[in-house]
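A.B. asks: Structure of the sequence below:
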Amino acid sequence: MSDQNEKLLNELKEAIINCDEAEATELAHKVLDSGIDPVYSLQKVIGESAVIIGQKFDDGEYFLPHLVMAGDAMMAASKVLESALDTDSSIKSTVVLATVEADMHSVGKNIVGMMLKASGFVVHDLGVDVKSSEIIDKAIALNADFIALSSLLTTTMPYQREVIDELKARGIRDKFKVVIGGGPVRQEWADKIGADGYGKDAIEAVKVFKKLSSK
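C.D. replies: Okay, the predicted model is just below:
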């Protein structure tokens, strides 16, 4: 890749990190006009900016409003880049994605959804504050391969377990691979509730989905 194209991708990444939605949208169009692979662009720009934004939040440099604004900039850029994806040739598995009941946080979920789409997964995002039964019903209706559950609150983490418990109660636990994530979520929790996978951030989550898809 030329130095000019790398510079353009870095400028797009900086626009997202700086929460500049208008600039991110304009630069995303320039990325496509420059002929840069949209899949590579999504994975590099979204993945790297998500890590940096998350680190700024952990360090106390960014707060929730920054996450929301950066998420808006990321969504705007991703929408432009996704318009150039050849989804027919890259379809892998179907994912039903949701933030669990009583949790209104969407930024992390949205980033994971973008990264999965860029990696060729078919993603059905149900939004936030979604009841466990609704998530399962949608997964059944779509004959999905994965159920992905986000929780940013310790008080809503039990709903991740509720989904798995309800799958067991319905006798369909083995039909879906369940992957969980979110700020307070850890591998120990995933092991405790019997989840199939856990991603500490968007980049790791995509690796988990790819690994589970190959099984």
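A.B. asks: make it CA atoms for all contacts and neighbour counts henceforth
C.D. replies: Noted.
A.B. asks: Longest helix of this protein, counting residues only.
C.D. replies: helix 64-82 (DSSP state H).
A.B. asks: distance between that one and the chain's centre?
C.D. replies: Taking C-alpha atoms, centre = their mean, to the nearest Å, the mean C-alpha location of helix 64-82 is offset from the chain mean by 12 Å.
A.B. asks: Now do the buried residues in it.
C.D. replies: For helix 64-82, a neighbour-count test (16 or more other C-alpha atoms under 10 Å) marks 66-78, 80-82 as buried.
A.B. asks: what sits up against the next helix or strand after it?
C.D. replies: Along the chain past helix 64-82, the next helix or strand (assigned with DSSP states H and E) turns out to be strand 94-99. With contact meaning C-alpha atoms under 8 Å, 6 or more residues apart in numbering, strand 94-99 is reached by 105-106, 109, 113, 121-130, 135, 138-139, 142-151.
A.B. asks: The structure of the following sequence is requested for comparison with the preceding one:
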Amino acid sequence: MGDKMNNLTGLKEQIIKYVEDLDEDKVIELAKKALKEGMQPLDLLEIINEGMNSVGKLYEQKDYYIADLIMAGLIFKEVLKLDKMVAHFQHDRNQKAGKVLLGTVQGDIHDIGKDIFKGMLETNGFKVIDLGVDVSKDLFVEKAIENQPDIIGLSGALTPTIESMKDVVDALHEAGIRKQFKIILGANHMTSEICTYIGADGFANDASVGVKICHQWMQYRGVDKE
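C.D. replies: Reported below is the predicted structural model:
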């Protein structure tokens, strides 16, 4: 048992390293091996996410370019397509954890963080309505009324999106529907102070943390919507 655990720990470190190196073939090879040796699909996603966070930091430090971020996103999607991943998450699909309306706010066309969060939400049993990028406050309000989600996710990679996020929350207030949803913000620069200023219920700098928050909210509500 100990050897197996040590082996998985070694694999974990290697997978993170190869995600950082953007070596898709190696990541897929090691991901298959880890699953075969008993690693749980959700644990594997957490590990890939750790590597993705490192890629994000390298991008912020200007060591990586936008193309590298896109490559990391593609690797993430390829891992999700592995047979054992698909089988595991298809199995859980029948139990919907909740419904999330998601989009990158107006003035920002970055979709990598949003897409990773979407992928992790879906693999965790959430139904996601993805509005895409550069989404206006009016469209968020319109789609919130139309889809009646449990949670609204606002994504933004650029600092000016703070005001765009606040505009969305204010618009939901003006429409008289703000209290119907939990609102989560996703961005590397997000802090609790900014979250309070925007008027959201929570925030995450990391996709896997965001998913955990969404799960906690749904358990707290004690209702599953279709």
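A.B. asks: which other residues reach stretch 197-214 of the second structure?
C.D. replies: For stretch 197-214 of the second structure, using C-alpha under 8 Å, 6+ apart, the contacting residues are 46, 49, 53, 113, 116-117, 120-121, 124, 151, 162-163, 165-166, 169, 182-192, 195.
A.B. asks: Can you state the residues of the first structure onto which it aligns?
C.D. replies: Mapping stretch 197-214 of the second structure onto the first structure (TM-score structural alignment) gives residues 192-209.
A.B. asks: next one: stretch 157-169 of the second structure
C.D. replies: Under TM-score structural alignment, the match for stretch 157-169 of the second structure is residues 152-164.
A.B. asks: Start and end of that stretch, how far apart?
C.D. replies: 18 Å (C-alpha to C-alpha, to the nearest Å).
A.B. asks: Just give the number of residues close to the equivalent of residue 116 of the second structure over in the first structure.
C.D. replies: Counting by TM-score structural alignment, residue 116 of the second structure corresponds to residue 111 in the first structure. If you count neighbours by other C-alpha atoms under 10 Å, residue 111 of the first structure ends up with 21.
A.B. asks: Tell me if I am right that residue 111 of the first structure is in a strand.
C.D. replies: No: read with DSSP: H, G, I helix; E, B strand; the rest coil, residue 111 of the first structure is helix and lies in no strand.
A.B. asks: so it touches residue 51, yeah?
C.D. replies: No: Residue 111 of the first structure is beyond contact range of residue 51, at 10.5 Å (criterion: C-alpha atoms under 8 Å).
A.B. asks: State the distance from the aligned partner of residue 121 of the first structure in the second structure to residue 199 of the second structure.
C.D. replies: Mapped onto the second structure by TM-score structural alignment, residue 121 of the first structure lines up with residue 126. Distance, residue 126 of the second structure to residue 199 of the second structure, using C-alpha to C-alpha: 23 Å.
A.B. asks: Also residue 43 of the second structure?
C.D. replies: According to C-alpha to C-alpha, residue 43 of the second structure and residue 199 of the second structure sit 32 Å apart.
A.B. asks: more neighbours, residue 126 and residue 199 of the second structure?
C.D. replies: Set residue 126 of the second structure next to residue 199 and count neighbours by other C-alpha under 10 Å: residue 126 wins out with 23 against 19.
A.B. asks: residues touching the more buried one, list them.
C.D. replies: Counting by C-alpha under 8 Å, 6+ apart, residue 126 of the second structure touches 96, 97, 98, 99, 100.
A.B. asks: Using PyMOL, define a selection of the buried residues within these.
C.D. replies: Applying 16+ other C-alpha under 10 Å to the contacts of residue 126 of the second structure, the buried members can be selected in PyMOL as follows:
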select buried, resi 97+98+99+100
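A.B. asks: Counterpart of residue 174 of the first structure over in the second structure?
C.D. replies: Matched to the second structure by TM-score structural alignment, residue 174 of the first structure sits across from residue 179.
A.B. asks: I meant to write residue 40 of the first structure there.
C.D. replies: Using TM-score structural alignment, residue 40 of the first structure sits opposite residue 43 in the second structure.
A.B. asks: Residue 35 of the first structure: neighbouring residues, count only.
C.D. replies: 9.
A.B. asks: Also residue 3 of the second structure?
C.D. replies: The burial count for residue 3 of the second structure: 8, using other C-alpha under 10 Å.
A.B. asks: can I assume it sits in a helix?
C.D. replies: Yes: according to three-state DSSP, residue 3 of the second structure belongs to a helix.
A.B. asks: Contacts only, for residue 150 of the first structure.
C.D. replies: 97, 98, 99, 100, 108, 109, 160, 180, 181, 182.
A.B. asks: Can you tell me which of those residues is closest to residue 10 of the first structure?
C.D. replies: residue 108 (21.3 Å; C-alpha to C-alpha).
A.B. asks: give me the element that closest one is part of.
C.D. replies: helix 107-118.
A.B. asks: neighbouring contacts of that helix?
C.D. replies: Residues outside helix 107-118 of the first structure that contact it (C-alpha under 8 Å, 6+ apart) are 39, 42-43, 46-47, 50, 67-68, 71, 74-75, 78, 82, 85, 97-99, 122-123, 125, 150, 182, 201-203, 205-206.
A.B. asks: after superposition, how close is the following helix or strand past that helix to the second structure?
C.D. replies: Sequence-wise, the next helix or strand downstream of helix 107-118 of the first structure (DSSP H and E) is strand 122-125. Superposed on the second structure, strand 122-125 of the first structure shows a mean distance to its aligned partners of 2.4 Å (mean C-alpha distance after the TM-score superposition for the first structure).
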